[in-house]
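> below are the sequence and a predicted model; questions follow.
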Amino acid sequence: MATPEFDYIIVGGGLTGCVVASRLKQRNPSLDILLLEAGVDASNNPDVKTYPPLFSLLGSDLDWAYATTAQPHTADRVHTVHAGKALGGGTTINFGGWSRGDSTDYDLWAETVGDQRWGYEGLLPYFCRSESFFDRGADHREHGFEGPVRVTSVSARDPDRQYPLREPIRDAWLEIGEQFNSSPGTGRSSGVVEFLETWQGGERQAAYQAYSLDGVHCITGATVHKVEVTGPERTASAVLLADGRRFASRREVILAAGALRTPQLLMLSGIGPAEVLAEHGIALIVESPEVGKNLIDHFALYQLYKLREPDRGLALGSPKLTHPALTQGFPVDWAVNQQVPKTILEPAVQKDKERFGPNTDESVLIPGRPLVETLILYTPIGMPADGTLIMTSTMLLSATSRGTVSISSASPTAPPEINSNYYDTETDRAVLIYGARRTARALLGTSALKEYVEAEVPPPGMPALTPNSSDKEFDARIRATGMAHHHPAGTAAMGKVVDSEMRVMGVENLRVVDASVLPVGIGGHPQATLYAVAEQAAEIILQANMDEWP
């Protein structure tokens, strides 16, 4: 039986895979494009569409729910890293947040790889191309208004979606010195910004909904075993599935399986660290020692705070908050992106330099770069909502700790081996402690919120945290309860594994287009960044092959 052939084979039907497949097909309808997704098509599953069952998707059959190794800096706990196991990937189970990193993040990326296309100005046209921004009066240079992804703010979408604590929470942050940022979603992310999201009319926008896959051959339930690399020029020529099916590529194979699966697939294909491949009996095709290194992930402290007089109707679960609009998106008003004083950063970086030497990440010292984000949710995650509690998430935006992804087996059905190495550096500890203390100060130490918030609710056996708690107490809490924030990146880093056109070094006709390629930490939630990255990648791929168009 003849092997089916396609112009492009895209491995991974998540966010970036859907965008690249859609854009290639739209620009050149004659192309035969195959999109392979290991998960299911959940488009008919009502739980993925609306808010009420949102949190139930975590740990469901639509979630890979990867387990890390025991993490030494967080009490040897094993963390779960959630990732969408369905067409659309993370956009099928995520919370719909839309935020760009700060321009300094992208400019650091461009400087690191020596290619200004990956700086903020280089990516800006692709940020704009991907979005349909709600505010037509916004800066037309900074925003797009005709793109596939509809972006809105909580307050703009529905007049009935007004959370009672919206203004007190904003005022509390202003009271402790944060500045109000009236231009969310631009290259300046510091301050109190309105939370932007992709929910529309209470329904999710998955990547395959925003970016049409009409005309694309899409196979779900397709676990890929490896990319076949053949010939003296080491050319990616076909993809072999775990069930034995094989598909040949006439032009390129594009890996878009995410920061945890893509390095695994590279190694299973014989591209990676020689010693790892030898250990598992995999023939070495290209020695690429950085495959699986440089794992970056956001890490956060979640806390519960008890409300005073909750019968006033201050949080979801209260019988006074019943309007359906209140549960038609993620229940947050503000994202607070904070810079950290040099007096805190410099001593921490110096300690890391004593440990890591020239490999120390000093990018946290770039002026103006926000390093920690706080969200205040009007409902607790993972427990019944009765209107008495709110939850905070204080997250490292630009973690300096680095982990690894490897393989535990030559089997494609075995999960990758993930050592996220959370909370490893002195800098991460100083930044997250600072951010958690600022969160406590805003909630418990301001006139704006003193009549609304009573106290932090600590885990059993631990003291409640206050603005006056010691660094040691904050550190103990983070080590005991800090969690993954499910934004892994960096494991096929640009400049180390792929070049600045996302081509795998040492292999012809093989690219990576997903969060794996990010060489540095990008602040904010990754969705907006990855849409822009995929848009630019599609443009690069089309231009590279333009001479072959009919």
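Nice, thanks for sending it over. Numbers count the residues shown, from 1 in each chain.
> when you work out contacts or count neighbours from here on, use the C-alpha atoms and nothing else.
OK.
> residue contacts, Gln200?
Contacts for Gln200 (CA atoms under 8 Å, 6 or more residues apart in numbering) come out as Arg150, Gln328.
> could you rerun that using 10 Å?
Neighbour list for Gln200: Thr50, Gly96, Val149, Arg150, Val151, Thr152, Arg157, Gln328, Gly329 [criterion: CA atoms under 10 Å, 6 or more residues apart in numbering].
> now Val507
Val507 is in contact with Val229, Thr230, Glu233, Arg234, Thr235, Ala236, Ile271, Ile285, Val286, Val498, counting by CA under 10 Å, 6+ apart.
> thought the second one was touching Ser237?
It refers to Thr230. Yes. Thr230 is in contact with Ser237 according to CA atoms under 10 Å; the separation is 6.7 Å.
> higher neighbour count, these two?
Using other CA atoms under 10 Å, the more surrounded residue of Thr230 and Ser237 is Ser237, with 22 against 14.
> second structure for comparison follows:
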Amino acid sequence: MALEFDFIVVGSGPSGTALASRLARAPTHPRVLLLEAGGTNDDRDTRVDGQRWLTFQNKDMNWGYKTTPQAECADREIDYSRGKGLGGSSAINFGVYSVGARGDYEEWARVVGDEEFGWEAMRERFKMLETFHGDIPEGIDGKKYAAPSAEDHGTDGPLHVGFAAEWETDLPPLLDVFEEVGFPLNPDHNSGNPIGMSVLINSAHKGLRSTARDLLAGAPENLTVVTGAPVQRVILKGKRAVGVESNGKRYTACKEVILSAGALDSPRILMHSGIGPADQLEAHEIPVIHPTPAIGQGLRDHEFVPLVYTRKESSTGRKSFFGNKEAMDKALEQWKKDGTGPWSKFTCELGIGWFKLDKLVESQEFQDLPADEKKYLLQETVPHYELLTHFPIHWFIPGFPDDSLNYSCLLVFLYNAQSKGEVTLQSSDPNIPLHFNPKFLSHPFDRRAAIESLRDAFRIAKHDSYTKDNVGELAGPKSDSDEDLLEYWRENILSSWHMMGTVKMGKPGDTDAVVDGSFRLMGIEGLRVADMSVVPVLPSCHVQAVAYVTGETCADKLIKEYNL
């Protein structure tokens, strides 16, 4: 295999595959190398739709990262899973395909000063990426629950996304309760306005998970994909990137090196290449080539806690399936045959909603935010928290009792966290992960937002139309006092694995910016970063869709710049 290419892309998650695939398919057919540290992830059985909640437990597909002990969260080390192998984290995530708010992209465009990141431009890229399947089960009121507009969705992209072919019987009635309580229904959360309660758009179709690996199907010969190739450092010639080093092998790039290793690993590669905070590099005896204090700073994420209630036998069908190993085994054989059956039904369709919080906006913690942040959070389409239904919590609580499998689980997600964490060097060995410290709940606004979001969720969790089917409570705060709500977050908070912001994009001269609006690492020629690490706004969604569109946008910039 030749070791010289026009472009080298490091990392095969959503950003890297979108970028590499698009570059390779450009009319001039540039030579593109895609390097992946993990394996091929070619086992179809790891893509069962209803088992997407379990794939992260496969150690061959997960780096197994943890946070440092979180000072505001009972000193717990929190799971920080990252996907390993072709497809990256899209191969182990929970299959939510949400694009966020129009306001997110308008804010991104403002921060960077480039309308290529605005909603209209990004929406066209989302449409190019997807083949949307809008069919819903027979007998379901489509106008009420799921009525996407064709102008917001694509028809011939490599990612197959849409609604599950079968829904659990208690999903529509629960959506009705949301509406009764005062949470409006939204027939399409991917329209640019996610506000309201929706039926989830999944990154799956016909019972099969769709991952970033699908973007490599039918790849042209000028795209070379190498797995089992972790990158330790970028090779620099002065202040120009000329290639990368992987396990002692050197690959060179005539034009550019693009890092798409994610918010936790792109900073690691940069630091071990001599690009990063000088004090950290010197402490680990790494020669400082380009001191950049902002690299590794600005880590942000979404977090969540569950509310779990056991239900009457007649209210859900979960116990008859999840409580019967024979039924699950039989269903798996059916899935392997044609992708249908219970494994394409149970936990495959969820309710998901994003909402605003008047009490949060009225709080002193909100008033104390910077003016630009307040203006962003007040935009019409930008939510303050998220609710998600039908999460299979029984797979996440050790020793979950079989007699409680008829349950309802609501997840409450904290959005717009102002806490800025960091990823930092812990070794001179480039194969050792960084320290990951998101500093959850360290900002006063986050603590207030956590309290108010959980309290607002009680509007449904404590409403008669919901509680009438409850038998007992499996997980919830002691009371709705500020103290007990916050304590529940501290003891139970989990990461959504939506890490971003550690190699932030901005305008030249911004003290917190590392890359410019063309993804170029400022101060180094021939080196770009294109993944969630550069995104300057914490998006109002589950971020895999944003990762895909980030890669697509970088590809657009490169194709135009090099006249490909």
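On my side now, so go ahead. What you see is a predicted model; the values in this text were computed from it and never measured.
> related to what we said a few turns ago, overlap in contacts of Thr230 and Ser237 of the first structure?
Counting by CA under 10 Å, 6+ apart, the shared contacts of Thr230 of the first structure and Ser237 are Glu508.
> re the thing from before, please point out which of the contacts of Gln200 of the first structure the second structure shares.
With both residues aligned by TM-score structural alignment, their matches' CA atoms under 10 Å, the contacts of those that the second structure also has are Thr50, Val149, Arg150, Val151, Thr152, Gln328.
> helix or strand for the fifth one, which one?
Thr152 of the first structure belongs to strand 149-153 when elements are defined using DSSP states H and E.
> what range in the second structure matches that strand?
Alignment note (TM-score structural alignment): strand 149-153 of the first structure is matched to residues 159-163 of the second structure.
> circling back to that earlier point, can I get the contacts of Gln200 of the first structure in TSV with neighbour count and distance to Ala534 of the first structure?
Converted to TSV, those look like this (neighbours: other CA atoms under 10 Å; distance: CA to CA, whole Å):
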residue	neighbour count	distance to Ala534 of the first structure
Thr50	18	26
Gly96	23	18
Val149	26	13
Arg150	19	17
Val151	27	17
Thr152	22	21
Arg157	16	27
Gln328	21	28
Gly329	24	25
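> all helices of the stretch 451-550 of the first structure, in order?
Counting by DSSP state H, counting those that start in this stretch, one finds helices in the stretch 451-550 of the first structure at the ranges 471-481, 527-544.
> hang on, I meant the stretch 1-150 of the second structure
Assigned by DSSP H, counting those that start in this stretch, the stretch 1-150 of the second structure shows helices spanning 14-24, 102-112, 119-129, 142-145.
> of all those, which one is nearest Ile269 of the second structure?
Among the helices of the stretch 1-150 of the second structure, the nearest to Ile269 of the second structure by CA to CA is helix 14-24 (15.1 Å).
> from the chain's centroid, how far away is the closest one?
The chain centroid and the centroid of helix 14-24 of the second structure are separated by 17 Å under CA atoms, centre = their mean, to the nearest Å.
> check stretch 246-259 of the first structure too.
Stretch 246-259 of the first structure sits 22 Å away from the centroid of its parent chain (CA atoms, centre = their mean).
> tell me the buried residues in it?
In terms of neighbour count (16 or more other CA atoms under 10 Å), stretch 246-259 of the first structure has its buried residues at 246-249, 251-259.
> residue range for stretch 403-415 of the first structure in the second structure?
Against the second structure, stretch 403-415 of the first structure falls on residues 421-433 (TM-score structural alignment).
> related to what we said a few turns ago, now render the kept ones among the contacts of Gln200 of the first structure as TSV, adding distance to Ala206 of the first structure.
Shown next, in TSV, are those (distance: CA to CA, whole Å):
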residue	distance to Ala206 of the first structure
Thr50	12
Val149	9
Arg150	11
Val151	13
Thr152	15
Gln328	15
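> nearest to Asp424 of the first structure, of those?
For these, the nearest to Asp424 of the first structure is Val151 (35.2 Å; CA to CA).
> in strands, which of the buried residues of stretch 246-259 of the first structure fall?
With strands defined by DSSP state E, the entries of these inside them are Arg246, Phe247, Ala248, Ser249, Arg251, Glu252, Val253, Ile254, Leu255.
> identify the residue of the second structure aligned to the first one.
Residue correspondence to the second structure (TM-score structural alignment): Arg246 of the first structure is matched to Arg250.
> alright, that wraps it up for me.
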